[in-house]
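> Here is the input, now give the coordinates:
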Amino acid sequence: MKILLFLVLYITTVLSNTATWNIRPSDHNETVEEKIERGYQILKDEAHAADTKAFLLKLHDVEQGRETELDQQHANLPDDMKRYLNINFDEVKQMGDTIVAVNEKSHVEMALYQGDIMLTKEQGEQIINDIEQNDKNRLKRQAYHPMTFPMRLWSDGVSYTFHNASGGARKVFRRAVEIWQNVTCINFTENSTAVDKIIVVNSSGCWSELGKLGGDQVLSLGNGSKIPRRWISFEDDWKSQLIKESNITNYNYGLTYDYGSVMHYGARTASKNYRFTMIPQNDVEYVLTLGSDILAFYDMMMMNLHYGCLDRCGGVSSSKCANGGIPHPRNCSKCLCPSGYAGDLCTERPSTGCGATLIANFTEQTLTVTMGDRMSRILKDEFDLCHYWLQGPKNSRIRVVIDGYWGITAGGCKYGGVEIKTGEDKRYTGYRICSNDFAGVILTSTHNTVPVIVFNRYHSNTVTLRYQIGST
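Predicted coordinates:
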């Protein structure tokens, strides 16, 4: 599991908001090889930059014959997207970027695997072999199989220290560490003298190495900058980066593919003109959920499985957790709960922030929630949350109609939105919505309780929806 990247993903927006500088736009007449070389020249002093460069050049050669698949997917995008094709994203220019955007603007994204990973020679060779031997697999970045990359776990805990990192960077990194400690059995210790440790630096771009390599490992947290967005459709250079690994290397412990994973690419990743380059195949309403900054329950669950944290509790189903909860790895008598649920056994509505339990009947009722301050330009480190339950009688279903959304529209709903959980799997991330293009969408639940989570970290947002008992 790329625990280092999980940490980078959590803090990128805050860190990249601390400073900007002017960098010339990328030369889109450059070849892929030239862009890899340009990024390598920036990163060449890093321990595994040369190994990663060699891997990327080989990967580009391997994928030359497979670009037709991605081209066809992009050609079909307008039909698949339909009503969502023309969603307009708001650009909050003075604020932070995604990791991919930061690395693009730092001119290092083409010298990193999947835009943010530094690989050893061994890791690169394993992935190439896997790709050459397997065609049917998936695109999401997940855990790397412990049988494929042995000794990559931080089994004795993670030691870290800082080098040239700002006070703000240190604060938010420590907060990310605290979050992971609270939901896993992994211990983090700030220790500059440890033999094996992460060194957090302010360098070129945002990236990390894969797993535990031993000795000093760099986790780079760079700043973003502005770049013109006038190019059209899919970045050809990224086609070999969005490859599909098999379960030999890309392992998910049998867990559900979650569009809300913090490790999932955004819908416009590698886009030349910020049109969509990837969409949920089976449920297009998840398009704005992609690229989320919010830790998904399946992210937490996978990390716990990867590190064997639940073994001490007797496994995933050893406790009496309700609503998809799992034993808490630091207190087996209590549960770690999916979003929208709380309490020792996940039987309660979260009490933090605003919210209420609203009883649905056969007459439509309206819920309108406003959060934040439209006059404020302060980006909060964490989201403010309001938790509602729309609840009907046992065995009933709830029908929810989105009437409107007002606020900032961004990939992954990074600044605010609403999450509506109507699916059968209560662990699964709900639909995250932050665009008025979703007005008129009708969602019908599988269960008699629908958690509705309104969240905000910048400016203001308002959601209005109607709900009632639906047909069974």
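> switch to C-alpha atoms for all contacts and neighbour counts from now on
Fine.
> so what's Lys35 up against?
Met110, Ala111 (C-alpha atoms under 8 Å, 6 or more residues apart in numbering).
> next one: the one helix or strand it maps to to chain centre, how far?
According to DSSP states H and E, Lys35 maps onto helix 32-43. Relative to its chain's centre, helix 32-43 lies at 26 Å (C-alpha atoms, centre = their mean, to the nearest Å).
> And the next helix or strand past it?
Taking DSSP H and E, what comes next after helix 32-43 is helix 49-63.
> Now tell me what touches that following helix from outside.
With C-alpha under 8 Å, 6+ apart as the criterion, helix 49-63 contacts 33, 36-37, 40, 43-44, 111-113, 118-121, 124-125, 128, 132, 239-241, 243.
> go with 7 Å
Under the contact criterion C-alpha atoms under 7 Å, 6 or more residues apart in numbering, helix 49-63 has outside partners 33, 36, 40, 43-44, 111-113, 118-121, 124, 128, 240.
> In this structure, where's the longest helix?
Counting by DSSP state H, the longest helix found in the chain is helix 167-183.
> Go through that one and flag the buried ones.
Ala169, Arg170, Val172, Phe173, Arg174, Arg175, Ala176, Val177, Trp180, Val183 (16 or more other C-alpha atoms under 10 Å).
> circling back: and the helix holding Lys35 with helix 49-63, angle?
170 degrees (axes from the mean of the first three to the mean of the last three C-alpha atoms, to 10 degrees).
> buried ones in the host helix or strand of Met371?
Element membership of Met371 [criterion: DSSP H and E] is strand 365-372. Neighbour-count burial for strand 365-372 flags Val369, Thr370, Met371, Gly372 (criterion: 16+ other C-alpha under 10 Å).
> Would you mind confirming that the last one makes contact with His459?
Yes: taking C-alpha atoms under 7 Å as the definition, Gly372 is a contact partner of His459 at 5.7 Å.
> Assign the most centrally placed residue in the chain to helix, strand or coil.
Closest residue to the average C-alpha location of the chain: Val262 at 1.8 Å, with C-alpha atoms, centre = their mean. Following DSSP: H, G, I helix; E, B strand; the rest coil, Val262 is assigned to coil.
> Alongside the first, I'd like the structure of this one:
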Amino acid sequence: MNCSFRREQHAQLGNTKSGSSIAGMRRKRQAYKGGKFMWKDGMNYKFETGTSEQVKKDFANAAKAWSQDTCVDIRLNSSGKWNEGLHVTALYDACASDVGKVGGWQYLYLGRYCEGFGGIAHELGHALGLVHTMSRSDRDDYILVDLINMKPEYAEEFKKHSPVRSYGIGYEYGSIMHYGQRSVFLPQAYLIIPFDSKYKNTLGSQMISFADLTLINRHYKCTEKCDSKSSAVCKNRGYPHPRDCSRCLCPSGYGGKDCSERPSDGCGHELEASKTWQNVSITIRNDDPKQYLDGYKKCIYWIKSPEGTRMKIRLETIRFQSTAGCSNDGIEIKAKKDITLTGYRFCYEEDEDLVLSPRFSTAPVIVYSRVNITSTAIISYRYVLYLKHSSAATQIRVKCGFGSRCHRLPVYMKTISGYSQQKERNDVKR
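Below you'll find the model as predicted:
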């Protein structure tokens, strides 16, 4: 079952029997920053007897997704030689993990709401040391959390933690550690409301984001493993890969040896914007989700415009599954200045006719799906001239006479084609 929210409880197994609830056995969640809570020698895991083969496979995929792009090894204790790690069980109706390493064999619970890739990756994120994104001390700058309509016993899941080290990473709406708008606690209400409403379906992501990986890489000092003199020089906010310093780990939507190219390992192509509207129809269907670690097939398009211009992208038609958090399929458009963060995601028809204005001359558009149903998006795009202030900051000059009124004079602003007159004739009272 896919669910935007997952009820997570810190618990110890104690005498709890199979199938019974472990509600009320929680421990206070903390953001562990100290070295003793880190898996310095890698993370081991073993499964409770009776764990299904599907859960084992999904767990292995989530473990590989975290480890292949960080320096943290996550390995199955198949030989039995390790005496500490994660004891994974799906036999209890809970989704829970300690935050960071606590020593010995610590339990990681995978109940009915978190047996798939996304839920498992989320719990592994906690085990690696990550707290919920919406628990960041600066979360009130980005989202509204409705604590009024929430039962007190669930409020712990939304408690802010201060201090929590974010390592300079922006607020990631698309983090695997961020809850969606709705909750299994109170499904009829919106408990999280982003101030930028276009992010509402980016919340509750079932994918590990570039920012999530970067957070782990900085927390475990993976980025220090590469020598700056001999490592790859990366563009577009990428950085040398912690497992191969000669290549780059790139933000989503970017690829190539130095993150300056459109990723070539999939469908999609480049589109050149012009002054007039053009449109493109994009279809996607995932006939074999098992061939992807997280189950998602992705098609990446680049829409490009000349330097000194700004793009306009309009959503004409959206025909997707319309699931909470656009978790089954959708279209993602990167439009914000920080390209390391997940873009806006859409899958509902109500977002048709929305116009976005990316902040750069190359805008990645990512269409994704984990279902074997054909989904379609039609988008239009064009560019407009981008007015820039000249190097000598132009101020509005005001000419005043003997009367009580002043008149604004024309203001000149620099554009890519020379100087154009910005006519501001509105009277202003003195």
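> Once they're superposed, what TM-score comes out?
With the length set by TM-score structural alignment, normalised by the length of the second structure, the two chains reach a TM-score of 0.72; 341 aligned residues with a C-alpha RMSD of 3.2 Å.
> ok so, going back, got a quick ChimeraX command for the buried subset of the contacts of helix 49-63 of the first structure?
This is the ChimeraX syntax for the buried subset of the contacts of helix 49-63 of the first structure, where burial follows 16+ other C-alpha under 10 Å:
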select :36,40,43,111,112,113,118,119,120,121,124,128,240
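> residue in the second structure matching Gly266 of the first structure?
The alignment partner of Gly266 of the first structure in the second structure, by TM-score structural alignment, is Gly180.
> One more: Gly308 of the first structure?
Per TM-score structural alignment, Gly308 of the first structure is aligned with Lys221.
> Just the helices from the stretch 51-200 of the second structure, written as ranges.
Along the stretch 51-200 of the second structure, counting by DSSP state H, counting those that start in this stretch, helices occupy 53-68, 117-128.
> Take the buried residues of strand 365-372 of the first structure and write them to CSV, including distance to Asn191 of the first structure.
What follows is those, written out as CSV (distance: C-alpha to C-alpha, whole Å):
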residue, distance to Asn191 of the first structure
Val369, 45
Thr370, 43
Met371, 40
Gly372, 38
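> Going by distance to Val400 of the first structure, which of the residues you listed wins?
Of all the buried residues of strand 365-372 of the first structure, Val400 of the first structure sits closest to Val369, with 14.7 Å by C-alpha to C-alpha.
> and stretch 404-424 of the first structure, how far from the chain's centre?
So, by C-alpha atoms, centre = their mean, the centroid of stretch 404-424 of the first structure is 14 Å from its chain's centroid.
> measure it end to end?
Its first and final residues considered, stretch 404-424 of the first structure spans 25 Å by C-alpha to C-alpha, to the nearest Å.
> Now do the buried residues in it.
404-405, 407-423.
> What range does that stretch cover in the second structure?
Residue span in the second structure matched to stretch 404-424 of the first structure, by TM-score structural alignment: 317-337.
> From the rest of the structure, what touches the matching stretch?
Under the criterion C-alpha under 7 Å, 6+ apart, residues 4, 180, 201-206, 343-349, 352, 356-359, 363-371, 375-379 lie in contact with stretch 317-337 of the second structure.
> Name only those of the residues you listed that count as buried.
So, by 16+ other C-alpha under 10 Å, the buried ones in the contacts of stretch 317-337 of the second structure are 4, 180, 201-206, 343-348, 352, 356-359, 363-371, 375-379.
> on that earlier part again, does the match of Gly266 of the first structure touch Gln206 like I think?
No: at 10.1 Å, Gly180 of the second structure does not count as touching Gln206 under the criterion of C-alpha under 7 Å.
> what residue of the second structure matches up with Phe188 of the first structure?
Match for Phe188 of the first structure (TM-score structural alignment): Ile74.
> I'd like the distance between the nearest residue to its match once chain neighbours are set aside and Asn83 of the second structure.
Counting by C-alpha to C-alpha, 6 or more residues apart in numbering, Ile74 of the second structure lies nearest to Met43, which is 4.6 Å off, once chain neighbours are set aside. To Asn83 of the second structure, Met43 of the second structure is 11 Å away according to C-alpha to C-alpha.
> of those two, who's got more company?
Counted by other C-alpha atoms under 10 Å, Met43 of the second structure and Asn83 do not tie: Met43 has more neighbours, with 22 against 11.
> and whatever residue of the first structure lines up with that one, what does it touch?
Superposed on the first structure with TM-score structural alignment, Met43 of the second structure falls opposite Val158. Residues near Val158 of the first structure by C-alpha under 7 Å, 6+ apart: Asn187, Phe188, Thr189, Lys197.
> Tell me the residues of the first structure aligned with the host helix or strand of Ile303 of the second structure.
Ile303 of the second structure belongs to strand 297-304 when assigned by DSSP H and E. Mapped onto the first structure using TM-score structural alignment, strand 297-304 of the second structure covers residues 384-391.
> what's the average distance of the matching stretch to the second structure?
Here stretch 384-391 of the first structure, set against the second structure after superposition, deviates by a mean of 0.6 Å using mean C-alpha distance after the TM-score superposition for the first structure.
> next one: that stretch to chain centre, how far?
22 Å.
> what do you get for stretch 1-12 of the second structure?
So, by C-alpha atoms, centre = their mean, the centroid of stretch 1-12 of the second structure is 19 Å from its chain's centroid.
> For the nearest residue to Tyr45 of the second structure once chain neighbours are set aside, give me its contacts.
Leaving aside its sequence neighbours, Tyr45 of the second structure sits nearest to Leu86 (C-alpha to C-alpha, 6+ apart; 4.4 Å). Contact analysis of Leu86 of the second structure by C-alpha under 7 Å, 6+ apart lists Asn44, Tyr45, Lys46, Trp105, Gln106, Tyr107, Leu108.
> quick one: which of those residues is nearest to Ile313 of the second structure?
Among the contacts of Leu86 of the second structure, and counting by C-alpha to C-alpha, the member closest to Ile313 of the second structure is Leu108, at 43.1 Å.
> what sits against the closest one?
Leu86, His87, Val88, Thr89, Ala96, Ser97.
> List the contacts of the aligned residue in the first structure for the second one.
The one in question is His87 of the second structure. Aligned by TM-score structural alignment, His87 of the second structure pairs with Ile199 of the first structure. Counting by C-alpha under 7 Å, 6+ apart, Ile199 of the first structure touches Tyr160, Thr161, Phe162, His163, Asp216, Gln217, Val218, Leu219.
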